[in-house]
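In: this is a predicted model, with the sequence first.
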Amino acid sequence: MPPIPKFIEDKLENDKNETEKGHFPYVITKVDEDVNNELLRYFTGEKTGFVQVGPKKWFFPSGYEQEAANYYNFMFRPSDVIVATFPRSGTTWVQEMVWLLVNNLDYQKAAEIPLDDRFPFLEYSCFVHKATKAEFMAENASDNEKLAILQDWDVPAWKILGKSTGPRFIKTHLPFTLLPPDLLNVGCKVIYVARNPKDVAVSFYHLNRLARTQGYIGDFSRYWGCFERNLQPWTPYWEHIKEGWERRKEENMQFYFYEDINKDLREQYDVLENHLKIENFKNNKSVNSDLCKRLGIFAKEEQGFVRKGEIGGWKDYFDEKLNGKADQWIQENLKDTDIVFPIVNK
């Protein structure tokens, strides 16, 4: 691997994130040392460790601690449109659909401007560890254009969004607990999407293998153990879903199941349906994080960012024993709620 140019090293060393002052009401603690060491062994993109936040123990990489108050105090605007999900719940698919519907089905503009620019990811920067970023820069040391892109790769989205004019589209996986308390009162529209946890886990497993910022190197069974024990970013999964479900009747809030939106797509415009068909969508460079692939942030041997989007694909990953364990976990967490996931016969 070629060395990082000296001017890049100096810039990395001196790149101190600006932070806005603001109150953050929750205690942030480090994960148990033994658990942390185990996680670092299998999730190679994080170099420092992991933290848990508040009484629900929301799980994040070390970079979250510095940015927590900025997310909690972010100034949303009445004109904002937010897609909020637990990861891998059909998020990218819903983002593209929402953006197109709001923008009069402007397919040309959608193709010209990457979805990440049209629909910034609020907390992405805290998942880019400085040491992992340095690795990407070293690998691209001979390409000044890529170095320039990577240098700004971890600029916090709240800074960029703060300078934006006009209506903003914002993606977040943060639970309501960690977002501004007045989020649903400022007038912006929040679309919350939930998906069957087995399909979520399989998709999240593949993303963790694909994205070198996570760099997962274990098998699915081990990954499921982390997911089930709430040792994955943005978990606990069930608390996340419950928070969305409990607020589904509030003004400015819409709650959907991915399975229902997918099923009802035929009721939408014919052209939009064709655009969003998963076989077309997964090859759309505008939404498939193609830049991450070109910069080496995505592992070449893994599946794409938009993978299959299918319903019931979990059946290829859960053997009988693991499926029984997962069903017990699901039933235990649903028993005191009125959440009912759509039944899909596939």
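Out: Happy to help now that I have it.
In: from here on, contacts and neighbour counts on C-alpha atoms
Out: Fine.
In: now the end-to-end length of stretch 159-169.
Out: 14 Å (Cα to Cα, to the nearest Å).
In: what do you get for stretch 188-208?
Out: One end of stretch 188-208 to the other measures 31 Å (Cα to Cα).
In: list the buried residues for that stretch?
Out: For stretch 188-208, the neighbour count (16 or more other Cα atoms under 10 Å) marks 188-208 as buried.
In: how about stretch 118-137?
Out: Quick answer for stretch 118-137 (16+ other Cα under 10 Å): 118-130, 132-137.
In: over to stretch 238-255?
Out: By 16+ other Cα under 10 Å, the buried positions in stretch 238-255 come out as 238-242, 244-245, 247-248, 252-255.
In: quick check: the farthest pair among the residues you listed?
Out: Within the buried residues of stretch 238-255, two members stand farthest from each other by Cα to Cα: Trp238 and Asn252, at 22.5 Å.
In: tell me how many other residues crowd Trp99.
Out: Close neighbours of Trp99, defined as other Cα atoms under 10 Å, add up to 19.
In: checking my notes, it in a strand, right?
Out: No. Under the criterion used here (DSSP: H, G, I helix; E, B strand; the rest coil), Trp99 is helix, not part of a strand.
In: distance of the closest residue to it other than its chain neighbours from Ile241?
Out: Nearest-residue entry for Trp99: Phe169, 7.6 Å, with adjacent residues in sequence omitted and distances by Cα to Cα, 6 or more residues apart in numbering. Using Cα to Cα, Phe169 is found at 21 Å from Ile241.
In: ok, second structure coming up, stack it against the first:
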Amino acid sequence: MSKHLNDYSSDDQLEVPFEIEDLDPNINKKLLQDFGGERTGFIQVGKKKWFFPNAFRHHISRFHDFEVRPNDVWIVTFPRSGTTVTQELIWLLLNDLDYKTASQITLFERYPFMEANCMFHPEFRAELLQENINFEENYKLIKKLSESVCDHLDQMKERRFIKTHLPLSLLPKNLLTVGCKVIYIARNPKDLAVSYYHHNRLIRVHGFKKDFPTFWEYFSNNLVVWAPYWEHILEAWKENNRENMLFLFYENLNKNLKESIINIQNFLGTKFTDDQLSLLENHLKIDNFRKNSSVNYSLWRDLGIFDKNEQSFIRKGKTGESKSYFDENLEKKANDWIELHLKDTDLKFPAFN
């Protein structure tokens, strides 16, 4: 029987947000060379050693103690698991398919990213401000990125849509019992790692400069932000029978978008016609989605948060792209690693290779 979040003892609850360790100095030195966005160093949190930039040490308790509301709608994922497209899908279903408002207000504003302000190291933020010193609006927006998202969420009167990449054990302990809606998406580790590799190269707060095999070594050794990957997914998988949590696989979302939309509609309790859902499906298709400035974070490119020499935020959205990134030796290492972590679980990905 799985251990539910509200079954944790008081010691467990204290351990999650407050047991914080600095990374080994030698490993940290190497990471700082390869991930240029962080300047101070990395930490590991709790017994599972969740991996974060240094700034998270000041916010872990805030996340864990955040006050959940029964009408909240949360999306919880490891990065690059289909988060963005599912955010847009959920928001539109619960806002009467209001495409006009969705096009006018960015997804980042409509669906706040809980830990976003922790990602911008003060030195990197200062560099961004200097780069935008002659662009008043950009300058204001960059300054705003340092503001607490939790404080902003606390002040909201309307229904809250909340995105996070934090694992369940670092989120509020009553998240799965208070009655709010929680959607978790999992993606197979090979495709996810490829997508996350490009993401870490694109976004300068990460600033990864090396090749994919090097990134895979970090990823498979739990030395990328929000790792460990397996603990993240398995925590949620153990809770997948919760009435207010829907556990999805990215592969199913990718293979049959319409079916996934219907599945999510049933979970949320909305009732749109087949024709309306077909229009929503078309809106969410990758070619249309990539061109949608409200969801593709084009503003971040203008602010200098993206490396303009890298691929776009919305990439290919394909299953199986990883095949071209793994040579024979790396493929074997990856398969052995995956087999090791799946052998004592009943978790199976719909599409694996």
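Out: Thanks, I have the structure now. Predicted, not measured: the structure shown is a model, and the values here were computed from it.
In: superposed, what's their TM-score?
Out: The pair, once superposed, lands on a TM-score of 0.91 when counted by TM-score structural alignment, normalised by the length of the first structure; 324 aligned residues with a Cα RMSD of 1.3 Å.
In: so which of the buried residues of stretch 238-255 of the first structure comes closest to Thr165 of the first structure?
Out: Within these, proximity to Thr165 of the first structure (Cα to Cα) peaks at Asn252, which comes in at 21.2 Å.
In: that closest one and Val98 of the first structure, how far apart?
Out: Asn252 of the first structure is 15 Å from Val98 of the first structure, by Cα to Cα.
In: ok, Tyr64 of the first structure next?
Out: 28 Å.
In: the two: which is more packed in?
Out: Neighbour comparison, Tyr64 of the first structure and Val98: the larger count goes to Tyr64, with 22 against 17 (by other Cα under 10 Å).
In: what does that one correspond to in the second structure?
Out: Tyr64 of the first structure maps onto Phe56 in the second structure, with residues paired by TM-score structural alignment.
In: which residue is the nearest non-sequential neighbour of its match?
Out: Spatial nearest neighbour of Phe56 of the second structure, excluding adjacent residues (Cα to Cα, 6+ apart): Cys118 at 5.9 Å.
In: and for the residue lying closest to Pro53 of the second structure once chain neighbours are set aside, the neighbour number?
Out: Leaving aside its sequence neighbours, Pro53 of the second structure sits nearest to Phe42 (Cα to Cα, 6+ apart; 4.5 Å). Phe42 of the second structure: 26 surrounding residues under other Cα under 10 Å.
In: then Lys300 of the first structure?
Out: Using other Cα under 10 Å, Lys300 of the first structure is surrounded by 12 other residues.
In: so what does Val45 of the second structure match up with in the first structure?
Out: Counting by TM-score structural alignment, Val45 of the second structure corresponds to Val53 in the first structure.
In: residues contacting the closest residue to that match other than its chain neighbours?
Out: Counting by Cα to Cα, 6+ apart, Ile28 is the residue found nearest to Val53 of the first structure once chain neighbours are left out, at 4.6 Å. Neighbour list for Ile28 of the first structure: Val51, Gln52, Val53, Gly54, Glu65 [criterion: Cα atoms under 8 Å, 6 or more residues apart in numbering].
In: which residue lies farthest from the center of the second structure?
Out: What lies farthest from the middle of the second structure is Asn134; by Cα atoms, centre = their mean that is 32.1 Å.
In: for the stretch 51-200 of the second structure, just list every one of the helices.
Out: 60-64, 83-93, 99-104, 107-110, 122-131, 136-144, 149-155, 189-202 (DSSP state H, counting those that start in this stretch).
In: what residues in the first structure pair up with the third one?
Out: In this case it means helix 99-104 of the second structure. Helix 99-104 of the second structure lines up with residues 107-112 of the first structure when matched by TM-score structural alignment.
In: report the central residue of the first structure.
Out: Residue closest to the first structure centre, computed by Cα atoms, centre = their mean, is Pro87 at 4.6 Å.
In: any idea what it aligns with in the second structure?
Out: That one, Pro87 of the first structure, aligns with Pro79 by TM-score structural alignment.
In: residues in contact with the spatially closest residue to Thr91 of the first structure that is not a sequence neighbour?
Out: With sequence-adjacent residues excluded and distances taken as Cα to Cα, 6+ apart, Thr91 of the first structure is closest to Thr85, at 6.5 Å. Thr85 of the first structure makes contact with Thr91, Thr172, His173, Leu174, Tyr192, Val193, Ala194, according to Cα under 8 Å, 6+ apart.
In: just Leu129 of the second structure next, same as before
Out: Shown in contact with Leu129 of the second structure (Cα under 8 Å, 6+ apart): Tyr139, Ile142, Lys143.
In: state the number of residues packed around the equivalent of Ser298 of the second structure over in the first structure.
Out: With TM-score structural alignment as the criterion, the equivalent of Ser298 of the second structure in the first structure is Asp290. Asp290 of the first structure has 16 neighbouring residues, counting by other Cα under 10 Å.
In: Leu92 of the second structure now?
Out: Residues lying near Leu92 of the second structure (other Cα under 10 Å) number 16.
In: what sits against it?
Out: Applying Cα under 8 Å, 6+ apart, we find Leu92 of the second structure in contact with Asp98, Tyr99, Ala102.
In: return the distance of it relative to Pro70 of the second structure.
Out: 19 Å.
In: Arg168 of the first structure corresponds to which position in the second structure?
Out: In the second structure, Arg168 of the first structure lines up with Arg160, judged by TM-score structural alignment.
In: just give the number of residues close to its match.
Out: Neighbour tally, Arg160 of the second structure, other Cα under 10 Å: 19.
In: which residues touch it?
Out: Here Arg160 of the second structure is in contact with Asn71, Asp72, Val73, Tyr111, Leu153 (Cα under 8 Å, 6+ apart).
In: which of these are conserved in the first structure?
Out: Shared with the first structure under both residues aligned by TM-score structural alignment, their matches' Cα atoms under 8 Å, the contacts from the contacts of Arg160 of the second structure are Asn71, Asp72, Val73, Tyr111, Leu153.
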